[in-house]
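**Q** A structural model of the following input is requested.
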Amino acid sequence: MTENITLLILVKSSVKNVFLRDAIRNTWGADLSKNIVLRFMLGFSVSHAEQTKLEDETYQDVIVENFVDTYANNTLKTIMGFNWAVNECPTARAILFIDEDHLPRIDNIMDFLRSFNPEQLDSLFCGIQIIMARAIRRKHRWSVPENVYEHKHWPPYLRGGSYVVSQKIAKRFTLAFPFVKYIHIDDSYLGIVALKLGIIPRHDHRFQTNQNQLTKFKKQFVYNDYKNPGVLKNAWKMIKATT
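**A** The predicted structure is shown next:
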């Protein structure tokens, strides 16, 4: 069993969703222990540049690189997060990647991480495992032409909404990224990189739970689809009232 784990939480956020980031800062993001670091991953937007600069000056919790903040650049945002974790927060034993519209129960996640011995923790790459997903060819935001990815199915990958990866595994990913052909679907891309590295994604159903099951399933790690700041705040109040 591993004690005194430092966790880095990287929230994949759309640059325009400042109110949702503020809701996180005022709910679960304000309830973190000293050994937990929270950062928001953003791309660049000319129309939101001043707001992003103000956020950085005020909270010092945003990571921004010079790529356009669009869905098509989600893989760039994910790579940015991995690189930042390895280069700027190397003391974090584990990294939680999570979408901005997801609500985590951090205490449950920390108990989960502590359940591993150090060797097990170092090999952790865990979330909702997707197996034998077909590559989409028709026009869709997830479509990939055959000249970019020729196979009919993706290798096993973890759903991008929330997953944890150890610092040791993250370092292996960062070394491999420059040598793996870019694909804009970030979770599928990580699956390809993991396959090349011989890393097997671990499945745990607790990383995805419908928001309607918030009070029923209290041992889950993450609840999904809180796109409204007010709904997120109310859900957090419900969690605090039942713990």
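**Q** Could you use CA atoms for every contact and neighbour count after this?
**A** Fine.
**Q** does Asn147 count as helix, strand or coil?
**A** Here Asn147 is coil, with the state taken from DSSP: H, G, I helix; E, B strand; the rest coil.
**Q** in which helix or strand would I find the residue most central in space within the chain?
**A** Nearest residue to the geometric centre of the chain (C-alpha atoms, centre = their mean): Phe97, 1.9 Å. Here Phe97 sits within strand 94-99, counting by DSSP states H and E.
**Q** Now do the end-to-end distance for stretch 91-107.
**A** Across stretch 91-107, the terminal residues are separated by 20 Å (C-alpha to C-alpha, to the nearest Å).
**Q** Show residues contacting stretch 60-71.
**A** Contact with stretch 60-71 is made by 14-15, 38-45, 55-56, 73, 76, 80, as judged by C-alpha atoms under 8 Å, 6 or more residues apart in numbering.
**Q** okay, how far is it across that stretch, tip to tip?
**A** Stretch 60-71 has an end-to-end distance of 24 Å (criterion: C-alpha to C-alpha).
**Q** ranges for the strands of this structure?
**A** Ranges of strands in the chain, per DSSP state E, are 7-12, 36-44, 62-68, 94-99, 103-104, 125-130, 157-166, 202-203, 222-223.
**Q** to compare against the first, here's another:
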Amino acid sequence: MAIRTQLPLMFLLCCQTCVILFLLWRDMAPNLKQRKRTINDEHTCHYNVTGCGDETVQHQKINRKSKRNSMPQYIDERDLRVILGDKSMCDDVALIHAVFVVHSAVGNYPRREIIRQIFRRDPYYKKYTIRLLFLFGQPHDIKLQDNITQEFRQYGDIIQGVFLDTYHNLTYKAVMGMKWISQNCRNVKYIVKMDDDVIVDLHNFFTHLYNMFRSSDHTIICNAITQPKIFRKGKWGVEKHHLRYYKHYPFSSCSGFAVIMPAAMIPVLYKATLAVPFFWIDDIYLFGMVRRMIPKLELHDSGPMYFDFHGNASLKCIKRAGCKLAFASMSYNKMLYRAWKEKQKHLNN
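**A** Now for the predicted structure:
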């Protein structure tokens, strides 16, 4: 009798369990199908990151109903608008040997002053026609904008975009510079992209690098990296759902602290950025993903003879006669000017 009375209860429990399992399966089945589709897509696009759909970096757009939609985002030219910039900077000469485009942060005024001083005092600044440009976006603190406007009026060497000046907008900063140069500086031989913590040795640049590939408009000179490591944490951390299952980017790129590009390629690179899904790490995006869209555009590895990002080691080299370093990253502001003065001692002797 006891068994008979328990049968309806057992039947009810079994029915509830079946319903719960069915509901769980219904929710998980689409995710399993999506996961299989994603894995298949990854195998298909292993060496074609720009066509990897979900595996390219995606941004969340908020629609009018405040719902977040995850979708591939391409660079919008409206986000590249310039609010400060002197369009006549390249108009007064027939040929400019090099434009040094410095990626700077809004608050790094002391570094910009040191770089300006180095360029003004360097004798090679007078031997060649050179232009110096600083790129940055808008400050979080609107009060800083008055200082930036005053700095622009004093020097005229600033290109400022409408985007916020943040690490995740580095690509916008770089592409904005390419667009501006494409439109306003067609009479340039080389474009040198560098960071504001980099010392440039103009003597070594013009002696060893400037004429290295003067017959080629399809070579980017830099400290090249074969399949750079993908960081998941820290300053350069990429979220796990971007390029998942990868430990390295499936292409070569440049260490972006200093890169030399033929100016003839800048308009081509800029147009290619409009066809490649956005990626916020500018070095990976420009010299890896975008570069691969342009036939025959190659990287030439000239580091560590001419490029080095180890500050103290670089300074030791610069102190020695015969050091060929053209670009070296320095850890603090005073080291920039100190390194330049050490180099001038050898040149004067």
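**Q** Any idea what the TM-score comes out to?
**A** The TM-score (TM-score structural alignment, normalised by the length of the first structure) is 0.90; 236 aligned residues with a C-alpha RMSD of 1.9 Å.
**Q** Can you tell me what the residue nearest to the centre of the first structure aligns to in the second structure?
**A** Residue pairing (TM-score structural alignment): Phe97 of the first structure is matched to Lys193 of the second structure.
**Q** about what we covered before: packing partners of the strand holding Phe97 of the first structure?
**A** For strand 94-99 of the first structure, the packing partners by 3 or more C-alpha pairs under 8 Å, 6 or more residues apart in numbering; DSSP states H and E come out as strand 7-12, strand 157-166.
**Q** Give me the mean distance between the first one and the second structure.
**A** With the two structures superposed, strand 7-12 of the first structure lies on average 0.5 Å from its match in the second structure, counting by mean C-alpha distance after the TM-score superposition for the first structure.
**Q** Report the contact partners of the match of Phe97 of the first structure.
**A** Phe100, Val101, Val102, His103, Gly256, Phe257, Ala258, Val259, Ile260, Met261.
**Q** So what's the residue count around the aligned partner of the fourth one in the first structure?
**A** Per TM-score structural alignment, the equivalent position to His103 of the second structure in the first structure is Lys12. With neighbours defined by other C-alpha atoms under 10 Å, the count for Lys12 of the first structure comes to 24.
**Q** From Asp101 of the first structure, how far off is Lys12 of the first structure?
**A** When Lys12 of the first structure is compared with Asp101 of the first structure (using C-alpha to C-alpha), they lie 9 Å apart.
**Q** before we move on, what about Arg39 of the first structure?
**A** Arg39 of the first structure is 15 Å from Asp101 of the first structure, where distance means C-alpha to C-alpha.
**Q** repeat for Tyr226 of the first structure
**A** Noted for Tyr226 of the first structure: a distance of 5 Å to Asp101 of the first structure, by C-alpha to C-alpha.
**Q** what's the longest helix along the first structure aligned against in the second structure?
**A** Using DSSP state H, we find that the single longest helix of the first structure is helix 74-88. Counting by TM-score structural alignment, helix 74-88 of the first structure falls onto residues 170-184 of the second structure.
**Q** distance from the matching stretch to the first structure after superposition?
**A** Averaged out, stretch 170-184 of the second structure is 1.2 Å away (mean C-alpha distance after the TM-score superposition for the first structure).
**Q** And that stretch, what's buried?
**A** Residues 170-182 are the ones in stretch 170-184 of the second structure that count as buried (16 or more other C-alpha atoms under 10 Å).
**Q** hmm, back to that, could you figure out how far the strand holding Phe97 of the first structure is turned away from strand 7-12?
**A** Put simply, strand 94-99 of the first structure runs at 20 degrees to strand 7-12, going by axes from the mean of the first three to the mean of the last three C-alpha atoms, to 10 degrees.
**Q** angle of strand 94-99 of the first structure against strand 36-44?
**A** 40 degrees.
**Q** Relative to the second structure, what is the average displacement of strand 94-99 of the first structure?
**A** Compared with the second structure after the fit, strand 94-99 of the first structure shows a mean deviation of 0.5 Å (mean C-alpha distance after the TM-score superposition for the first structure).
**Q** can you give me the offset of that strand from its chain's centre?
**A** Per C-alpha atoms, centre = their mean, to the nearest Å, the displacement of strand 94-99 of the first structure from the mean C-alpha position of its chain is 4 Å.
**Q** quick one, it and strand 125-130 angle?
**A** 40 degrees.
**Q** and the aligned partner of Val64 of the first structure in the second structure, how many residues sit next to it?
**A** By TM-score structural alignment, Val64 of the first structure lines up with Gln160 in the second structure. Number of residues near Gln160 of the second structure (other C-alpha under 10 Å) recorded here: 26.
**Q** Tyr332 of the second structure versus Gln160 of the second structure, what's the distance?
**A** Separation of Gln160 of the second structure from Tyr332 of the second structure (C-alpha to C-alpha): 24 Å.
**Q** Asp146 of the second structure too?
**A** Asp146 of the second structure is 26 Å from Tyr332 of the second structure, by C-alpha to C-alpha.
**Q** same deal with Tyr124 of the second structure?
**A** For Tyr124 of the second structure relative to Tyr332 of the second structure (C-alpha to C-alpha), the value is 24 Å.
**Q** Tyr190 of the second structure too?
**A** From Tyr190 of the second structure to Tyr332 of the second structure the distance is 27 Å (C-alpha to C-alpha).
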